[in-house]
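# Next come a sequence and a model predicted from it.
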Amino acid sequence: MSDWAPNEEGDKVLYVFSCGNIGADEHAIRLDGIELDLWEWVSFEQLADYVIPRLVRRITRAYEAHQNGMTLYLEHGEVVLGA
């Protein structure tokens, strides 16, 4: 999925890739302790408590695309074209 995000600093194209299932095994995720010191699973209902609105839209659309086996093109997190 790609998301075009025009910005006064310069337009950006952001991508979300599927990297397979991580699973529930908490040992599958290893943090380096420098850049990241905590992780947790968060439900879609809780996303807005953790990330800004445009990321909520982007993550939600990526999940929907994955569930439906689709590729999506977004602008500011809103669907423009589905393939």
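Looks like it came in fine. Numbers count the residues shown, from 1 in each chain.

# From here on, just use CA atoms for contacts and neighbour counts.
OK.

# Show residues contacting the one helix or strand residue 73 maps to.
Using DSSP states H and E, the element containing residue 73 is strand 72-75. Contact with strand 72-75 is made by 1, 2, 3, 4, 5, 62, 65, 79, 80, 81, 82, 83, as judged by CA atoms under 8 Å, 6 or more residues apart in numbering.

# The structure to be compared is supplied as follows:
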Amino acid sequence: MISKYHKKYKIVDAVIPAGSISIHSSRTYHSSVENNSGSDRIGMVVHFATDMAKRVNISGEHSKYLDMLDDQSICPVIYDS
């Protein structure tokens, strides 16, 4: 998809060993291939924001995604100033 729409972007494979983690900017497009190991693949996402961050209302097919931010069972606040 990236190579189709962004021909000037450099695409780099970052193959990491099983059990490793990847830490990257939210602006980094990332994906993985199908999990054929027979074991669950566990993922954890951590977002950091300052007290200056503002929620921006969006519309369209992905607009419901942000509603999960208010559900503490899905998106817990781990530090509240």
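Received, thanks. Computed from a predicted structure; not experimentally measured.

# Superposed, how do the two chains score by TM?
The TM-score (TM-score structural alignment, normalised by the length of the second structure) is 0.28; 44 aligned residues with a CA RMSD of 4.3 Å.

# related to what we said a few turns ago, can you turn the buried subset of the contacts of strand 72-75 of the first structure into a selection I can paste into PyMOL?
Of the contacts of strand 72-75 of the first structure, the buried ones go into a single PyMOL selection, burial set by 16 or more other CA atoms under 10 Å:
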select buried, resi 1+2+3+4+62+65
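
# Among the contacts of strand 72-75 of the first structure, which lie within strands?
With strands taken from DSSP state E, the overlap with the contacts of strand 72-75 of the first structure comprises 2, 3, 4, 5, 79, 80, 81, 82.

# Tell me the one among the residues you listed nearest to residue 55 of the first structure.
residue 3 (10.5 Å; CA to CA).

# Name the nearest residue to that closest one, sequence neighbours excluded.
Leaving aside its sequence neighbours, residue 3 of the first structure sits nearest to residue 74 (CA to CA, 6 or more residues apart in numbering; 4.3 Å).

# Would you quantify the distance from that neighbour to residue 63 of the first structure?
Distance of residue 74 of the first structure to residue 63 of the first structure, given as CA to CA, to the nearest Å: 13 Å.

# ok, now residue 72 of the first structure?
Taken as CA to CA, the span from residue 72 of the first structure to residue 63 of the first structure is 11 Å.

# now the contacts of strand 72-75 of the first structure as CSV including distance to residue 56 of the first structure?
Below are the contacts of strand 72-75 of the first structure laid out as CSV (distance: CA to CA, whole Å):
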residue, distance to residue 56 of the first structure
1, 14
2, 15
3, 13
4, 15
5, 14
62, 10
65, 14
79, 14
80, 17
81, 19
82, 19
83, 22
